[in-house]
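>>> Turn this into a model:
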Amino acid sequence: MKNVLAVLVLCAGASLAQPALASLDLAKKARCVACHAVDKKMVGPAYRDVAAKYQGQADAPAKLFAKVREGGAGVWGQIPMMPNDPDKISDADLKAVIAWILAGAPN
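Next up is the predicted model:
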């Protein structure tokens, strides 16, 4: 019985980790990581810095979605972020990545 319980706990933990890993993988697939990292500034801000800046803002997902699609500059400095269209990252994948970032970009 203890072995069965241990297996169930391990499986549950693995399934909880999948969305975070999947979202990081989506960010890598869309090449977002060329300019952004989880925990350090590169060309653009770290994902965790983005999460901290937008913490508690109900409209954060919509703001970030628009920022990724339209691009822009001035929020994090003068280096512009180029627009990223749905050919680079689909709406569904972008929403998943944004949710992951706003959750603190867990590993």
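
>>> C-alpha only now, for contacts and for neighbours.
Will do.

>>> Spell out the residue ranges of the helices in this protein.
Listed in chain order, the helices found in the chain under DSSP state H are 2-29, 47-54, 60-70, 91-102.

>>> Deepest-packed of the ones you listed, please.
Greatest average neighbour count among the helices of the chain goes to helix 91-102 (a mean of 20), per mean count of other Cα atoms under 10 Å.

>>> Which residues does it contact?
19-20, 23-24, 26-27, 47-48, 50-52, 54-55, 61, 64-65, 106 (Cα atoms under 8 Å, 6 or more residues apart in numbering).

>>> and the angle for that helix with helix 2-29?
In terms of direction (axes from the mean of the first three to the mean of the last three Cα atoms, to 10 degrees), helix 91-102 departs from helix 2-29 by 110 degrees.

>>> and the angle from helix 91-102 to helix 47-54?
80 degrees.

>>> how far does helix 91-102 sit from the chain's center?
Relative to its parent chain, helix 91-102 has a centroid offset of 6 Å by Cα atoms, centre = their mean, to the nearest Å.

>>> What number of neighbouring residues does V33 come out with?
Number of residues near V33 (other Cα atoms under 10 Å) recorded here: 19.

>>> Following up with a second sequence; could you model it the same way so I can compare the two?
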Amino acid sequence: MKNILTSAIFGTLFLVSCSKTEAPKSETNTMLKEPTEQEVTAAKTPEEEGKDLIEKANCLTCHKEEGKLVGPSYAEVAAKYSEADIDMLADKIINGGSGVWGDVMMTPHPGMDKENAKKMVKYILTLKK
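The predicted structure follows:
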């Protein structure tokens, strides 16, 4: 008798848990609003993307735009290098280095994508005075 009662309870619970009830669907004929000119965001330049990447990375721990911190300021780097040095500087961001600006080693960033490193360098070079 207990087995029949237990089976009946579990069977009922099984049927209730497996039943499907769908929420009623609401249907509207409302048109979606077209984006206005102000709502459309312009694509960023590589330099702007580079600035964003610098702000999100740990670069500002050792560098500032103006004035030496641990490493040279970006303005100093921009004064020393040109567009011809973009690949070399991007590699330096990825691989690290030392000796150019003193004895303190620049930490390597091996996970950095080279194209992103180039964008960072392009931004830094815009700070040339």
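
>>> Kindly reformat the helices of the first structure as a markdown table containing distance to G77 of the first structure.
Formatted as a markdown table, these follow (distance: least, Cα to Cα, whole Å):
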| stretch | distance to G77 of the first structure |
| --- | --- |
| helix 2-29 | 22 |
| helix 47-54 | 13 |
| helix 60-70 | 14 |
| helix 91-102 | 19 |
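
>>> Show me the one of those that comes nearest D39 of the first structure.
Nearest of these to D39 of the first structure, taken as Cα to Cα: helix 47-54 at 5.8 Å.

>>> average distance between the closest one and the second structure?
Compared with the second structure after fitting, helix 47-54 of the first structure has a mean deviation of 0.5 Å; criterion: mean Cα distance after the TM-score superposition for the first structure.

>>> equivalent range in the second structure for that helix?
Per the alignment by TM-score structural alignment, helix 47-54 of the first structure matches residues 74-81 in the second structure.

>>> List the contacts of the aligned partner of M82 of the first structure in the second structure.
Per TM-score structural alignment, the equivalent position to M82 of the first structure in the second structure is T107. By Cα under 8 Å, 6+ apart, the contact set of T107 of the second structure is N95, G96, G97.

>>> can we see that at 7 Å?
T107 of the second structure is in contact with G96, counting by Cα atoms under 7 Å, 6 or more residues apart in numbering.

>>> what about it, distance to E83 of the second structure?
Taking Cα to Cα, to the nearest Å as the measure, T107 of the second structure falls 23 Å from E83 of the second structure.

>>> How far does the longest helix along the second structure sit from its chain's centre?
For the second structure, the longest helix by residue count, based on DSSP H, is helix 2-18. Counting by Cα atoms, centre = their mean, helix 2-18 of the second structure is centred 52 Å from the centre of its parent chain.

>>> With stretch 59-68 of the second structure instead?
Distance, stretch centre to chain centre, for stretch 59-68 of the second structure: 20 Å (Cα atoms, centre = their mean).

>>> mind checking what G72 of the first structure lines up with in the second structure?
So, by TM-score structural alignment, G72 of the first structure is matched to G97.

>>> which residue sits closest to its match, ignoring its sequence neighbours?
M106 (5.2 Å; Cα to Cα, 6 or more residues apart in numbering).

>>> count of residues packed around that neighbour?
Look at M106 of the second structure: counted by other Cα under 10 Å, it has 19 neighbours.
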